[in-house]
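Asker: Could you work out the structure for the sequence below:
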Amino acid sequence: MALLFGIGGLIVFILWPYHQYTFRFNPEDLLDQYVDGDRPTTMSAMRRALALRIKADMAGKWRIIQRLRLALQIALVFLLLDILAWLLASGHLITSQGAPASVAHHTCVLGNGQDLKFARP
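Answerer: Take a look at the predicted model:
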């Protein structure tokens, strides 16, 4: 049961939204910073600044991706352990006759002297 809760917690962690995860530049920010500012920036300076910004964004995304990758790997291990636990538990419940070992057989004597056998889980 703990493995199942562990898997659920990791799923929540993986699916939790990341607000700092951006995929592109905002054009208004680029225009404000490089064109409409106090001093317009040269093309070479703008390319350099954008390359450094891309590098910083890539490093930030890399940390998020690594955390997600690690969470997925841990969830996979938990899932495999959970499946193994289920297989071992179901294998130990079956006896050589094919009936579950946890089933107890009881005999009930009826009023007419007949025995009635039934199984109770």
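Asker: from here on, contacts and neighbour counts on C-alpha atoms
Answerer: Will do.
Asker: Doesn't residue 119 lie inside a helix?
Answerer: No - per DSSP: H, G, I helix; E, B strand; the rest coil, residue 119 lies outside any helix segment and is strand.
Asker: That one and residue 72, how far apart?
Answerer: 44 Å (Cα to Cα, to the nearest Å).
Asker: More neighbours: which of those two?
Answerer: residue 72 (17 against 9; other Cα atoms under 10 Å).
Asker: Can you spell out which helices and strands pack onto whichever strand or helix holds that one?
Answerer: Per DSSP states H and E, residue 72 falls inside helix 43-93. On a contact count with 3 or more Cα pairs under 8 Å, 6 or more residues apart in numbering; DSSP states H and E, helix 43-93 meets helix 2-15.
Asker: Going by neighbour count, list what's buried in the helix it packs on.
Answerer: Using 16 or more other Cα atoms under 10 Å as the test for burial, helix 2-15 gives 3, 7, 10, 14.
Asker: What are the contacting residues of that helix?
Answerer: Identification of contacts with helix 2-15 by Cα atoms under 8 Å, 6 or more residues apart in numbering yields 68, 71-72, 74-75, 78-79, 81-82.
Asker: Now render the residues you listed as TSV, adding distance to residue 28.
Answerer: Formatted as TSV, these follow (distance: Cα to Cα, whole Å):
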residue	distance to residue 28
68	31
71	36
72	36
74	41
75	41
78	46
79	46
81	50
82	50
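Asker: most neighbours, which of those residues?
Answerer: With neighbours taken as other Cα under 10 Å, the top of the contacts of helix 2-15 is residue 75, carrying 21 neighbours.
Asker: one more to line up against the first:
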Amino acid sequence: MTFSRKDTNKSARGAQAELLAEQFLQQQGLFCIERNYRCAAGEIDLIMRDQNMLVFVEVRLRSNRFFAQAAESVNYRKQHKITRAAQHFLLTRRLTDKVPCRFDVVALDGMQAESIEWIRSAFNAA
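Answerer: So this is what the prediction gives:
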């Protein structure tokens, strides 16, 4: 498989957005547990701890507002994939009934810290 320059740039911008989101959340008092958790069900950008709660974070970057804002792009299908990946994470670590969880979205409409929108409890498990 080959990657075009556009795909490489998109991946680099996505990684940069995830780093910016992680730093922002750490400044808010959250602690990073894992980055880019992948399983057959899907991927979770960041898994953080907020006091006694496990937080599954989807990071969305939109550089072109013509289509939709970043937060609006986390549709039902994406929520379902994140939920299934979170279930896998909890099952493999035997945490299913041991820790409260929530699903947050960190939306960036640019690469500046001022453009960050943090939506706590953005959606419930599907």
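Asker: TM-score for these two?
Answerer: Superposed pair, TM-score by TM-score structural alignment, normalised by the length of structure 1: 0.23. Supporting alignment: 44 aligned residues with a Cα RMSD of 4.3 Å.
Asker: Columns distance to residue 45 of structure 1 on top of the buried residues of helix 2-15 of structure 1, output as CSV?
Answerer: Formatted as CSV, these follow (distance: Cα to Cα, whole Å):
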residue, distance to residue 45 of structure 1
3, 53
7, 48
10, 43
14, 38
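Asker: quick one: which of those is nearest residue 64 of structure 1?
Answerer: Among those, residue 14 lies closest to residue 64 of structure 1 (Cα to Cα), at 10.0 Å.
Asker: Residue 7 of structure 1 versus that closest one, what's the distance?
Answerer: 10 Å.
Asker: cool, and residue 91 of structure 1?
Answerer: 23 Å.
Asker: Residue 65 of structure 1 too?
Answerer: Counting by Cα to Cα, the gap from residue 65 of structure 1 to residue 7 of structure 1 is 18 Å.
Asker: And for residue 104 of structure 1?
Answerer: Taken as Cα to Cα, the span from residue 104 of structure 1 to residue 7 of structure 1 is 34 Å.
Asker: Touching, residue 33 of structure 2 and residue 47? I think so.
Answerer: Yes - the criterion here is Cα atoms under 8 Å, and residue 33 of structure 2 meets it with residue 47 at 5.4 Å.
Asker: More neighbours: these two, which one.
Answerer: Neighbour comparison, residue 33 of structure 2 and residue 47: the larger count goes to residue 47, with 24 against 13 (by other Cα under 10 Å).
Asker: element containing the more buried one, please.
Answerer: Counting by DSSP H and E, residue 47 of structure 2 is part of strand 42-50.
Asker: circling back to that earlier point, between the contacts of helix 2-15 of structure 1, which is closest to residue 46 of structure 1?
Answerer: Nearest member of those to residue 46 of structure 1, counting by Cα to Cα, is residue 68, at 32.7 Å.
Asker: With adjacent residues omitted, what lies nearest to that closest one?
Answerer: residue 14 (5.9 Å; Cα to Cα, 6 or more residues apart in numbering).
Asker: how close does the one you found get to residue 57 of structure 1?
Answerer: From residue 14 of structure 1 to residue 57 of structure 1 the distance is 20 Å (Cα to Cα).
Asker: Return the residues in contact with the spatially closest residue to residue 34 of structure 2 that is not a sequence neighbour.
Answerer: Using Cα to Cα, 6+ apart and skipping residues adjacent in sequence, the residue nearest residue 34 of structure 2 is residue 47, 5.1 Å away. Residue 47 of structure 2 is in contact with 32-35, 37, 54-57, counting by Cα under 8 Å, 6+ apart.
Asker: again, 7 Å this time
Answerer: Applying Cα atoms under 7 Å, 6 or more residues apart in numbering, we find residue 47 of structure 2 in contact with 32-35, 55-57.
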